[in-house]
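Asker: One predicted model, sequence on top.
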Amino acid sequence: MNQQRLVESLQQFRHILKTCIAQRDLLTGKSLHTLYIKSLIPPSTYFSNHFILLYSKCGLLTTARRAFEATPEPNVFSFNAILNAYAKEAQPHLAHQLFDKIPQPDIVSYNTLISAYADLGYTLPALRLFLDLKDTGLAMDGFTLSAAITAANDNVDFITQLHSLSISAGLDSYASVNNTLITYYSKNGHLDYAREVFGSMGEIKDEVSWNSMIVAYGQHREGIKALALYKEMELRDLYLDMFTLASVLTALTSMEDLRGGLQFHARLIRMGFHENPHLGSGLIDLYSKCSARQGSEKASGL
């Protein structure tokens, strides 16, 4: 095979492998891996990294680890790929063992491990890593702050410090940071802070922002405000997720709005969400509350 044909073949191989990763096509990907091992192609860190990604995305952690171990000269991308595999499988402690072996971890390495701990509620190791990151001099990004806010959980003072840091570092331009702030301010009883963050976002609001604010209003029984945002989302043709719909139900229940509840129930049926167990529980709660109120009114002669 001449040099030109070899280059073309490698380019085609690379393209097919990337397609397999994007589509999670494990069958074709494994065939490519077998071909790669049996061919005369010299061992390549580049290709090994992509096989790690393939197996990671397909949920084959053991196979991904074998691909990592077979990588001729693992680089930071190699480590990050296998770190992410362990994080996805909720094994941050094993991921941390690998993290400690990275010669020079980058911001992706830190973000992956901080997020892995934060998502499982392991506050101390997540925040310890965050503080270590600050000492390295690496530039943090929106993913870093979002993970740190999640890790802070119910520590409002620290969340407020992270909020200030996001502004001073210019990271408040990330919708993800603001969305996380809305969620955790509301969760800790600070609806006013959540509302301020939402109001300050301007054009960077995404669908998650709207959903998060409706959830916040629902949590605090601010029915009228939740419904107003919900109607605005409909006018803007924004995507409504299950948490949003459940929060609208919570808002209607707090207002004991039977008429609004019936209309919303009809909309859920049209959307095909009426059989969702979570929303079904919300509907039962709504109707029971409204029924109890009507019974009370009849008993009092109203």
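Answerer: Yep, it's here. The structure presented is a predicted model; accordingly, all values stated were derived computationally and were not measured. Numbering: from 1, shown residues only.

Asker: from here on, contacts and neighbour counts on C-alpha atoms
Answerer: Fine.

Asker: max-length helix in the protein?
Answerer: The helix of greatest length in the chain, counted in residues with DSSP state H as the criterion, is given as helix 277-299.

Asker: Buried residues of that one, list them for me.
Answerer: Leu279, Gly280, Gly282, Leu283, Leu286, Tyr287, Lys289, Cys290 (16 or more other Cα atoms under 10 Å).

Asker: contacting residues for the residue lying closest to the last one once chain neighbours are set aside?
Answerer: When you say that, I think you mean Cys290. Of all residues beyond its chain neighbours, the one nearest Cys290 is Glu256 (5.3 Å), with distances taken as Cα to Cα, 6 or more residues apart in numbering. Contacts for Glu256 (Cα atoms under 8 Å, 6 or more residues apart in numbering) come out as Leu286, Lys289, Cys290, Arg293.

Asker: and here's the other structure:
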Amino acid sequence: MFMYLRSLKEALQFHALSIKSGRRPPVAAANNLIHLYSKHGLTHDARKVFDEMPQRNIFSWNTILHAHVAAGDFDRAKAVFDSSPCRDSVSFNTMISGYAHSGDESDAVELFVRMQSEGGDAARVDEFTVSMMLNLAANLGGPVFGREMHSIAVKTGNDSSGFVSSALIYMYSNCGFFPDACRVVDDHYCRDSFVKNALLAACCREGEMGMAREVFTRNPDLNDVVSWNTLISGYVQSERDEEVVEMCVRAIESGIRWNCYTFAALLSACGALRWSKLGKEVHGRVLRDGIFSNPYLSSGVVDVYAKCSEMRYAERVYRVCGQGNVFATTSMIVGYSTKGDMLSARQLFDMLPNKNFVVWTSIISGYAKLQRCEEAFILFREYAVTTFPDSVILVVMLSACATSATVGAGKEIHAHMLRTRTTFDEKATSALMDMYCKSGVLSYAKRAFERFSTPDIVVYNVMIAGFAHHGHDVEAIELFDEMVDRGINPDAVTFVALLSACRHRALVERGESYFSSMIKIYGIEPEMDHYACMVDLYGRSNRFEEAVAFIERMPVEPDPIVASAFLSCCRNVEATRKVEGKLLGAEGGGDPHGGRYVQVARAYARGGLWAEMGRVMREMRGREVKKVAGCSWVHVAGGVHTFISGDRSHSQAEAIYRTLDCLTGRSEEERNEFFLDV
């Protein structure tokens, strides 16, 4: 007597007994054996049972067919399918599903067409067939084929199925026809959780979070954990992180138990919001629920601490479970790079066997932000050998070129973007303009600017600042007037650039006019940079009294930047003493930069107070404060060579200084010859 077998152990025992007794198992028992063997990966044993069956029914053929499809053996699966004397909807659906999941889309479509022509009454197109073909159309991005499947669903009466409605919504949404996805189901019909979740996911993919919230609030009894996680994930993708936290709290209040997807979304929001305290609470909850071994959650915890600059906590978590987790390692590299700890970041970077785009971008960005552009260039060249750089990393490299004024490398990147037809969005074009402006190639920057049909405030600011920095005050002012005529209101950055243009050419009246309009017309509160520009403008124009009066009218206490600008034009001893307290008091707390000490000393020297100058310099030496030496660099044969005054650390220093002495000697000889001729 046959009893239904529920486990592999029972199947093996039953099979052994039947072999010992010499009696073949009945058809139902054999089918059960085939199912259990294939379920546990014993396809060979399942096939042996099938081959030894004296009689087979439709379930026998479908079970062994499913076994071969599950094992990925499509040659044998096709042989079984073709030799089966009784094919039904299950037979066709099993093969179509196998082809679709293995990437053989053409075979899946061909078999579907064959099903319609050869299937007959036993192999009718059912809701599972239509759902699979709709999902196939969605993944291929084929709206025409998807619409054909929609009509077939209507003709076969399967369009009322919840599975088919869900697949239709997914297909239209994935193919870019969101309005059609919404029309699949009307308000009164959305009583199926599958359909509701599909429509909710479509709204989130489209970024229509208002509509998603509306769908979510309708028929609240249908909301399950999938509904909550779908809406929460939509807020994550839309970077509405505070609403992510809000919905997670509401989920608990509604009796929904958080799962791995909920925790992952909440950790992502904590990192984006830099909410370290909440991140620690979520970390504790993950540990308490015993799901910390999930690699996505452990890496999410590391990511929260890294983004919140809590690297000590991030290191602890990483040591426990993050090593070997690519996502956690990536978060650590991003965290170290953001904090400027490039030594630690580089150690982890070099240890990674497979480096993804985020890792490369983070490490290169870290070096670029610290103005260690040579390392950034070396890594970029290494990256570009094996990977096609996208616009994000190219923008980072353009910023590095702007920092180091490496116009040659910047032009190479520009040429690469043109050659590969990289999309020139506003961010990329602004970075390109900034690089050319800071490198002094204003003609190229202007060409990039002219590519914009409707430039925004950021683009205008970059170009105005470029003109101002290089003394093109007329062009900067004309561009500002053009921007205002287009109805674009300037911001604080715009006025810093304008005032800089005025101070370079000592245009006092125009600078005063812009400063006044900034406050009275545009309602922009002046910042210290604006005050410093005005003080410097008066100083360059030798209007010391007006500079003093301006500082006295300031509604805020001048900071060291304003004081430094004032000191550049100061000729009054008493005023210098007042400024000294502000400048050196700001640096007396241990700041190693000594440029302001030198500036104060020079101010005393201009007034002839050599004793005061000596006192300031002795104080500077006593505090062991050093002025950061200026440096210059030159690009030779693809390499960057940096030089500091009196520095002999270069590997070819002796040859360089011999050449320099030779050039200096020749210059002296030519100068003497010139004076003799005169």
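Answerer: That came through fine. Bear in mind that the values here come from a model prediction, so they are computed numbers and not experimental data.

Asker: where does the TM-score land?
Answerer: Once the chains are laid over each other, their TM-score by TM-score structural alignment, normalised by the length of the first structure reads 0.83; 286 aligned residues with a Cα RMSD of 2.7 Å.

Asker: For the longest helix of the first structure, name the packing helices and strands.
Answerer: Taking 3 or more Cα pairs under 8 Å, 6 or more residues apart in numbering; DSSP states H and E as the contact definition, the neighbouring helices and strands of helix 277-299 of the first structure are helix 242-255, helix 258-271.

Asker: Deepest in the core, which of these is it.
Answerer: Sort those by mean neighbour count, taking mean count of other Cα atoms under 10 Å, and helix 242-255 sits at the top with a mean of 23.

Asker: any idea how far that helix is from the chain center?
Answerer: Here helix 242-255 of the first structure shows a centroid-to-chain-centroid distance of 22 Å under the convention Cα atoms, centre = their mean, to the nearest Å.

Asker: Tabulate the contacts of Glu256 of the first structure (TSV), appending distance to Phe264 of the first structure.
Answerer: Converted to TSV, the contacts of Glu256 of the first structure look like this (distance: Cα to Cα, whole Å):
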residue	distance to Phe264 of the first structure
Leu286	11
Lys289	16
Cys290	14
Arg293	19
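
Asker: mind checking what Glu412 of the second structure lines up with in the first structure?
Answerer: Structural alignment (TM-score structural alignment) places Glu412 of the second structure against Gln161 in the first structure.

Asker: Over to Ser439 of the second structure?
Answerer: By TM-score structural alignment, Ser439 of the second structure lines up with Asn188.

Asker: Likewise for Val600 of the second structure?
Answerer: Under the alignment (TM-score structural alignment), Val600 of the second structure pairs with no residue of the first structure.

Asker: Next up, the contacts around Val600 of the second structure.
Answerer: Residues in contact with Val600 of the second structure (Cα under 8 Å, 6+ apart) are Leu567, Thr576, Glu580, Met613, Val616.

Asker: Kindly indicate which of these lies nearest Thr664 of the second structure.
Answerer: Using Cα to Cα, Met613 is the member of these that sits closest to Thr664 of the second structure, with 32.4 Å.

Asker: Not counting sequence-adjacent ones, nearest residue to the closest one?
Answerer: Nearest residue to Met613 of the second structure in three dimensions, chain neighbours excluded: Ala601, at 4.5 Å (Cα to Cα, 6+ apart).

Asker: swap in Ser362 of the second structure?
Answerer: The shortest distance from Ser362 of the second structure to any non-neighbouring residue, by Cα to Cα, 6+ apart, is to Val334 (5.4 Å).

Asker: circling back: verify the stated contact: the residue nearest to Met613 of the second structure with Met617.
Answerer: Yes: with the criterion set as Cα atoms under 8 Å, Ala601 of the second structure and Met617 qualify as a contacting pair; they are 6.8 Å apart.

Asker: Could you dump the helices and strands packed on helix 277-299 of the first structure into TSV and include distance to Leu127 of the first structure?
Answerer: Formatted as TSV, the entries for these read as follows, by distance: least, Cα to Cα, whole Å:
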stretch	distance to Leu127 of the first structure
helix 242-255	28
helix 258-271	41
